[in-house]
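Chemist: What follows is a predicted structure for the sequence shown.
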Amino acid sequence: MLKNARVAAFCERFGLDVPIMLAPMAGASAPELSSAVIGAGGMGALGALLMQPAEILDWCSAVAAASSNRFQLNLWVPDPAPGRDAGSEARVRDFLAKWGPEVPADAGDATPPDFAAQCDAIIDAAPAAISSVMGLFPDDVVRRAKDRGIPWFAVVSTVREARRAEAAGADVIIAQGMEAGGHRAAFDPASAERELVGLVSLIPAVVDAVAVPVVATGGIADARGVAAALALGASAAQIGTGFLRTPEARIHPAWADAIARTAPEDTAVSRVFSGRPGRSVRTEYVRAATADDAPPPAPYPVQRGLTAQMRADAGRTGDAERMQAWSGQSGSLASTESAKTLTRRLWAEAQEILA
């Protein structure tokens, strides 16, 4: 039973039985995971950054067929094209050759899918919500979504960004604490490592700054985290790393095992995988690539292209020390039970704590 009027109103508005949402995680958004969370009464999610429009629509069809369309479709808002430095990239390639296959000279030329076409696809799919990260959707995308009755969830990392998102028309603010695994949500990549705000400080500040509902995300992996987020004023909790060890997540076993044994202080925010700051397990590669004598990473998405061969080889060989092993600071709390069981248990236990 939902006794909190704020939480109950959010759940009623978005058709949820429990105020728990799956975080959109690019590369870790198996349809089975969203279907399980939806089946437990929560909201599923797709991190569609690397997917072509047809792949996005296929994912939506698979999840809707197994459960419903109660999911959010998330896209990165692209930055301007990065500046390129051939000499710097060559030094990164030489460094990476020590950690995997030789990196081709053109590896840094790889680019993400066309953003405008992706936006068309997520609106055509008519999900429960579309969500933005790394910035705000263009005005025309917001207008088209609202014309279709599709709410916009904006992911932010500071109070300043939250105010900008609300002014631009966001229906819900998803406030990401610095504890979160994966890429930092900061609009400006230059500030992503400077403005590191923890969830306990961020949520009440954002709740006080905006009039729209706020969802808490980052470092939430058990019922204590869910209860704390709601007590701080959030209307729901969004969980990413906490679901990655469930069987439905289908991530590499070596990555899942690394999450399980990682203490909060054993994660690190770095640019060494993609060129954008992100929190991962502090693996041997991360330690070496962030050392004083290592070459600075190339900007996003150049660095992503440069590290692609190393990451692929790590996956083939099961070498977690070279994997892009994203993890939030509460990763060791992640459970291996089914995602449906986990979602239901988290809410049942959170209610007991809140009572």
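Modeler: Looks like it came in fine. Quick caveat: nothing in here was measured; it's all calculated off a predicted structure. Numbers count the residues shown, from 1 in each chain.
Chemist: Please count neighbours and contacts with C-alpha atoms only from this point.
Modeler: Noted.
Chemist: Using the three-state scheme, assign the residue lying farthest from the centre of the chain.
Modeler: The outermost residue of the chain relative to its centre, with distances by Cα atoms, centre = their mean, is Gly87 at 32.0 Å. Under DSSP: H, G, I helix; E, B strand; the rest coil, the three-state class of Gly87 is helix.
Chemist: just the helices in the stretch 151-300 of the chain please.
Modeler: In the stretch 151-300 of the chain, the helices defined using DSSP state H, counting those that start in this stretch lie at 159-167, 199-209, 223-231, 253-260, 284-289.
Chemist: got those helices as TSV, with distance to Ile130 and mean neighbour count columns?
Modeler: What follows is the helices of the stretch 151-300 of the chain, written out as TSV (distance: least, Cα to Cα, whole Å; neighbours: other Cα atoms under 10 Å):
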stretch	distance to Ile130	mean neighbour count
helix 159-167	14	18
helix 199-209	20	19
helix 223-231	22	21
helix 253-260	28	20
helix 284-289	32	18
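Chemist: Included below, for side-by-side comparison, is a second structure:
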Amino acid sequence: MNAALTALGVSAPVLAAPMAGGPSTPALVIAAARAGGMGFLAGGYKDAGALAEQIDQVRAGGVPFGVNLFAPNPLPVDPAEFRRYARAIAPEGRAYGLDLLSAEAVEDDDHWSDKIELLLSRPVPVVSFTFAVPHPAVVRSLRAAGTLVIQTVTSPAEALQAAEAGADMLIVQASAAGGHSGTFTPRRTPADVPLPWLLGEVAGSVSLPLIGAGGLATPADMVQALRSGAAAAMVGTVLLRADESGASLAHKEALAGAASRGTVVTRAFTGRPARALPNRFIDRYGDLAPFGYPALHHLTSPLRRAATAARDPERINLWAGTGHHHATPGPAVRILRRLASHL
């Protein structure tokens, strides 16, 4: 067993990625551990109380686990551009009785301080960060509390910044990943490069253990990631249809019917680049959307909730990585063990 797996407290080098917005449930995190790996609770879009409840549920399972947070990296929206976009998508909201036209731009930090306070007062085994590197003092405090700190990066430059801040490990996320890119510079979509190449570039810049992520969905993908220098591999999209996944029925159905479809990178739903299955909303508004996170996320949230309840896949964010056609239903333990079968 390599040193990174020992530090994580796991026996299998296949980890379940945090997927904010519902897919990452306590049951999915526990299942990942039962398969010999580790799962991450997604702290994004939750307040500290809701996150604490999920942490308690996983602790009761007596398994190793991690918690992921979105580190603040404001991308303020231009007020005029926000109003223009709200006008453009207003007809979509009216289909569900929503008034998007009068929405105000919300610029918040996703309850950052409260969640850091929670994780310091009730330490968890592992904390990972996405979107930005937290202040080194935060990293030092978490490590002093006995928590392993992992940072998501998308380039060698970001890896250097994470190493300087004191991160213990890095998640190297390729552009093939589903959902939001972890890039620190969201106005520039990361280059579309293969994960093995990116792992090699990052390994040449820092000496920290690396976890490969982005588009991994088959046993062969796992082997290639580890041969390219990763100590472990992290998967997300391939678990979206698992029994323990909290992904919406509309999302699961869209994945089931998307075997021949590709994916696109869009900011239409959140104002920040994210990879998804294409749908009518992206087709109509992808080129119109301004940069602006989290303002656009809050603007489109009511529409996405209503469309999800109606099982309308054309108005929701169908996050998916390039390996989405390998996502299958069934127990997460079985899916993860299959992925690790050639390691």
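Modeler: Yep, it's here. Just so it is clear, the model here is predicted, and its values are computed rather than measured.
Chemist: circling back to that earlier point, dump the helices of the stretch 151-300 of the first structure into TSV; add distance to Ala312 of the first structure as well.
Modeler: TSV is the format used below for the helices of the stretch 151-300 of the first structure (distance: least, Cα to Cα, whole Å):
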stretch	distance to Ala312 of the first structure
helix 159-167	34
helix 199-209	33
helix 223-231	33
helix 253-260	13
helix 284-289	14
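Chemist: Identify whichever of those lies nearest to Asp106 of the first structure.
Modeler: With Cα to Cα as the criterion, Asp106 of the first structure lies closest to helix 284-289 of these, at 20.7 Å.
Chemist: where along the stretch 1-150 of the first structure do the helices fall?
Modeler: Taking DSSP H, counting those that start in this stretch as the criterion, the stretch 1-150 of the first structure contains helices spanning 5-14, 31-39, 53-66, 86-96, 115-124, 139-147.
Chemist: For the fourth one, which helices and strands make contact with it?
Modeler: When contacts are defined as 3 or more Cα pairs under 8 Å, 6 or more residues apart in numbering; DSSP states H and E, helix 86-96 of the first structure sits against helix 302-317.
Chemist: now the angle between helix 31-39 and the helix or strand that the helix it packs on is followed by, please.
Modeler: Secondary structure here is assigned by DSSP states H and E; on that basis, the next helix or strand after helix 302-317 of the first structure toward the C-terminus is helix 339-354. Between the direction of helix 339-354 of the first structure and that of helix 31-39, the angle (axes from the mean of the first three to the mean of the last three Cα atoms, to 10 degrees) works out to 40 degrees.
Chemist: Mind listing what's buried along helix 339-354 of the first structure?
Modeler: When burial is assessed from 16 or more other Cα atoms under 10 Å, helix 339-354 of the first structure yields the following buried residues: Ala339, Lys340, Leu342, Thr343, Arg344, Leu346, Trp347, Glu349, Ala350, Gln351.
Chemist: Give me the aligned partner of Leu73 of the first structure over in the second structure.
Modeler: The alignment partner of Leu73 of the first structure in the second structure, by TM-score structural alignment, is Val67.
Chemist: and if you look at Thr246 of the first structure?
Modeler: Under the alignment (TM-score structural alignment), Thr246 of the first structure maps onto Ala242 of the second structure.
Chemist: quick one on the thing from earlier: spit out the contact partners of the residue farthest from the centre of the first structure.
Modeler: For Gly87 of the first structure, the contact set (Cα atoms under 8 Å, 6 or more residues apart in numbering) is empty.
Chemist: now do Ala30 of the first structure
Modeler: Glu248, Ala249, Arg250.
Chemist: who touches the first one in this structure?
Modeler: Pointing back at Glu248 of the first structure there. With contacts defined as Cα under 8 Å, 6+ apart, Glu248 of the first structure is in contact with Ala30, Glu32, Leu33, Ala36, Ser338, Ala339.
Chemist: Among those, which one sits closest to Pro138 of the first structure?
Modeler: Taking Cα to Cα as the measure, Pro138 of the first structure sits nearest to Ala30 out of these, at 27.6 Å.
Chemist: Translate that closest one into the numbering of the second structure.
Modeler: Superposed on the second structure with TM-score structural alignment, Ala30 of the first structure falls opposite Thr25.
Chemist: Roughly how far does its match sit from Ala276 of the second structure?
Modeler: Between Thr25 of the second structure and Ala276 of the second structure the distance is 20 Å, computed by Cα to Cα, to the nearest Å.
Chemist: What sits closest to the aligned partner of Ala190 of the first structure in the second structure if chain neighbours are left out?
Modeler: If you follow Ala190 of the first structure across to the second structure using TM-score structural alignment, you land on Arg187. Spatially, and ignoring its direct neighbours in sequence, Arg187 of the second structure is nearest to Phe291 (7.0 Å; Cα to Cα, 6 or more residues apart in numbering).
Chemist: List the residues that contact that neighbour.
Modeler: Contacts for Phe291 of the second structure (Cα under 8 Å, 6+ apart) come out as Leu75, Pro76, Val77, Arg187, Arg267, Gly271, Arg272.
Chemist: how does it look with 10 Å?
Modeler: The contact partners of Phe291 of the second structure, by Cα atoms under 10 Å, 6 or more residues apart in numbering, come to 75-78, 81-82, 186-187, 267-268, 270-273.
Chemist: Out of the residues you listed, which is nearest to Ser121 of the second structure?
Modeler: Checking the contacts of Phe291 of the second structure one by one against Ser121 of the second structure (Cα to Cα), the nearest turns out to be Leu75, at 29.6 Å.
Chemist: any idea what Ala258 of the second structure aligns with in the first structure?
Modeler: Matched to the first structure by TM-score structural alignment, Ala258 of the second structure sits across from Thr262.
Chemist: List the residues that contact that match.
Modeler: Counting by Cα under 10 Å, 6+ apart, Thr262 of the first structure touches Ser280, Val281, Arg282, Ser327, Gly328, Gln329, Ser330, Gly331, Ser332, Leu333.
Chemist: Skipping adjacent residues, who's closest to the second one in space?
Modeler: Leaving out its chain neighbours, the residue that sits closest to Val281 of the first structure by Cα to Cα, 6+ apart is Thr267, at 4.4 Å.
Chemist: Can you give me the neighbour number for the one you found?
Modeler: Burial of Thr267 of the first structure is recorded as 25 neighbouring residues (other Cα atoms under 10 Å).
Chemist: I'd like to know how far it sits from Asp140 of the first structure.
Modeler: When Cα to Cα is applied, the distance between Thr267 of the first structure and Asp140 of the first structure equals 38 Å.
Chemist: for Ile123 of the first structure, same thing?
Modeler: Using Cα to Cα, one gets 11 Å for the distance from Ile123 of the first structure to Asp140 of the first structure.
Chemist: Alright, calling it a day.
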